[in-house]
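> Structure of the sequence below:
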Amino acid sequence: MALSLAISPCPNDTFVFDALVHGRVPGAPPVEVTYADVDVTNTAAERGAFDLVKVSYAALPWLLDDYHLLPCGGALGRGCGPLVLTKGDRADLAGATVAVPGDRTTAYLLFRLWSAGQPPARIEVVPFHEIMPGVAAGRYDAGLVIHEARFTYHRHGLTALVDLGEWWEADTGLPIPLGAILARRGAVDPVAAAGWIRESVRQAWADPTVSREYVLAHAQEMELDVVDRHIGLYVNEFTADLGEAGFAAVTALLDRAATAGLVPQTSSSRATAWTS
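Presented below is the predicted three-dimensional model:
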């Protein structure tokens, strides 16, 4: 029976999961893949739509009753946080219309934590690929962006008002928890799934050329240099194992957000007991 997997088409996900998707991980079942932006997978996971699924860490409070958090395969790191972009020299977001890529994305949760106590802005959920062009054209006063936009926003004539990753790291000393991999309870053994993903990561690092065609086929016309920089930034030691620092970052994010009333309270044991 095939395993249903949902990931984004972004280079970090296709790079990490190439071996698993293409049947090169010994002992792993066949995989049927759905490619979707994380805002879509966050919603689909609430319906229990997939056996393995990439979601935002910000969505965990709504998902951990039905899914195990896996300690590998996701996106955490340093120097890789979301950016708030504007056109011109805007000093703040008072009265601004801000385009965001999803209301349960980690980027938006970090934005809400950062902007607490500041003058309110009007929020619009916008497909990710429309955010930078929309800000450049004046449809939005600011945009919250992630992933490869870190490398390309200058081309749109935009300026970074704040790097939310830098803010988070300076405030906590912890890496930035962005995207998580979950295994549906009762559908897949989380220990086995973690083993398959780690082997897929190992193979990706051992010979990056093997996944090149697959990665580029889903890279949405990204330039090769941007693809390589994207993978280099988002596929790192936390992809192979969250470790103590990774789990501490997840706990800090969810605890802060719950204290601020932005998400339901999630017990630390629920967020880390992925083998239970």
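> contacts and neighbour counts: CA atoms only from here.
Noted.
> residues in contact with the helix or strand hosting Asp39?
For Asp39, the host element (DSSP states H and E) is helix 38-46. Identification of contacts with helix 38-46 by Cα atoms under 8 Å, 6 or more residues apart in numbering yields 6-8, 50, 53-56, 59, 62-63, 101-105.
> can you pull out the helices in the stretch 1-150 of the chain?
11-21, 38-46, 106-115, 128-136, 149-152 (DSSP state H, counting those that start in this stretch).
> which parts of the second one are buried?
Within helix 38-46, the residues that qualify as buried by neighbour count (16 or more other Cα atoms under 10 Å) are 38-39, 41-46.
> Helix 128-136 and that helix, what's the angle between them?
With axes from the mean of the first three to the mean of the last three Cα atoms, to 10 degrees applied, the angle from helix 38-46 to helix 128-136 works out at 140 degrees.
> related to what we said a few turns ago, just among the contacts of helix 38-46, which is most surrounded?
Val55 (31 neighbours; other Cα atoms under 10 Å).
> Kindly provide the distance from Ile231 to Met222.
Going from Ile231 to Met222 by Cα to Cα, to the nearest Å gives 12 Å.
> ok, the residue nearest to Leu110 when sequence neighbours are not counted - contacts?
Counting by Cα to Cα, 6 or more residues apart in numbering, Leu110 lies nearest to Leu164, which is 6.7 Å off, once chain neighbours are set aside. The contact partners of Leu164, by Cα under 8 Å, 6+ apart, come to 81-84, 110-111, 114.
> Here is a second sequence; please produce its structure as well for comparison:
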Amino acid sequence: MTVASDSLKIAFSPCPNDTFVFHAWVHGLVPDAPKLEVTYADIDITNRLASDGSNKLDVLKISYAALPWVLDDYALIPCGGALGRGCGPLVLTNGGSSNPASLKGRRVAVPSDRSTAYLLFRLWAAQLVPGGVGEIVVMPFHEIMPAVRDGLVDAGLVIHEARFTYPSYGLTMLADLGSWWESDTGLPIPLGAIIARRSLDLAAITRWTQASVEHAWKHPQLSQAYVMQHAQEMDPQVAQAHIDLYVNDFTGSLSGSGYAAVTSLLTRAAEEGLVPAVDPAKLLLP
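All right, here's what the predicted structure looks like:
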């Protein structure tokens, strides 16, 4: 396995946690690492790119929920991603009942149907919404809270900085799916994964990714301008809260509990018919 050239093509989101993690590598601050040619795209787009056999990307940040469709071609890199506690998606409504069963037959907006947020929502609903929810409406995540506020949908599944901003839309949290998952399993929440083509030097990519993470932690001020450049007019305090929430020990190393969380999520989702079954051995580097 080799790195085929002096550069790698990578795709990750413009969200603060991703730009924070990859700042050092993107800016040539990781010794001996090849240059990165970066595509910035929201995770629903990178999920699709990873499963598109014609794409020429070497490394991507995708949702853990998308892994079952890409593991033949891509390996899970055990660092750089997003797992954690207290950082799960929320189910929001515009007031009304606080009983999850009130969502029976209702229209719910989600940011992607191949996201960890969506899998958590469906697993939660299978337990707590007898008869199931109604229509699932996929829309860009920044449109979800206005749609709930304006009554275009009955509830919305939100991610990222919406955890901090939903009260400004006058919305109510019906459920914190992260809290539900942690209570139900005792495991962290698997959100975003770094993957790389199996034909590449996966040990080297892991090493460079870890070095980029460690540089970001040691020199956080160096990445601030880059983070804010891509933060889509986000308030700097919200951007920092985003980094604090999603960049943690699991970003440095997936570890045993991280692998257990990923295995549990994908196994339970496969049992519900939401994803193809995955051999846990394929989650490990060869």
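> before we move on, the earlier item: what's the match for the residue nearest to Leu110 of the first structure in the second structure?
When the second structure is aligned by TM-score structural alignment, Leu164 of the first structure is paired with Leu177.
> which residue is nearest the middle of the second structure?
Gly192 (3.0 Å; Cα atoms, centre = their mean).
> What's the match for it in the first structure?
Matched to the first structure by TM-score structural alignment, Gly192 of the second structure sits across from Gly179.
> What about Ala137 of the first structure, how many residues nearby?
12.
> Need the counterpart of it in the second structure.
By TM-score structural alignment, Ala137 of the first structure lines up with Asp150.
> And for Phe151 of the first structure?
Using TM-score structural alignment, Phe151 of the first structure lines up with Phe164 in the second structure.
> same check, this time on Val126 of the first structure
That one, Val126 of the first structure, aligns with Met139 by TM-score structural alignment.
> so who does the closest residue to its match other than its chain neighbours touch?
Take Met139 of the second structure and drop its neighbours on the chain: the residue closest to it by Cα to Cα, 6+ apart is Pro111, 5.3 Å away. Pro111 of the second structure makes contacts with 44, 118, 138-141, 144, 157-158, as judged by Cα under 8 Å, 6+ apart.
> Tell me the residue in the first structure aligned with Pro111 of the second structure.
For Pro111 of the second structure, the residue aligned by TM-score structural alignment is Pro101.
> before we move on, what about Glu37 of the second structure?
Looks like Glu37 of the second structure aligns to Glu32 there (TM-score structural alignment).
> Leaving out sequence neighbours, find the closest residue to that match.
Per Cα to Cα, 6+ apart, closest to Glu32 of the first structure is Ser4, 4.9 Å.
> ok, back up a step: take the helices of the stretch 1-150 of the first structure and write them to CSV, including distance to Gly95 of the first structure.
Shown next, in CSV, are the helices of the stretch 1-150 of the first structure (distance: least, Cα to Cα, whole Å):
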stretch, distance to Gly95 of the first structure
helix 11-21, 35
helix 38-46, 25
helix 106-115, 13
helix 128-136, 15
helix 149-152, 24
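> Let me know which of the ones you listed is tucked in deepest.
helix 11-21 (a mean of 24; mean count of other Cα atoms under 10 Å).
> what range in the second structure matches that one?
Going by TM-score structural alignment, helix 11-21 of the first structure sits over residues 16-26 in the second structure.
> ok, how many other residues are close to Ala41 of the second structure?
By the criterion of other Cα under 10 Å, Ala41 of the second structure has 17 neighbours.
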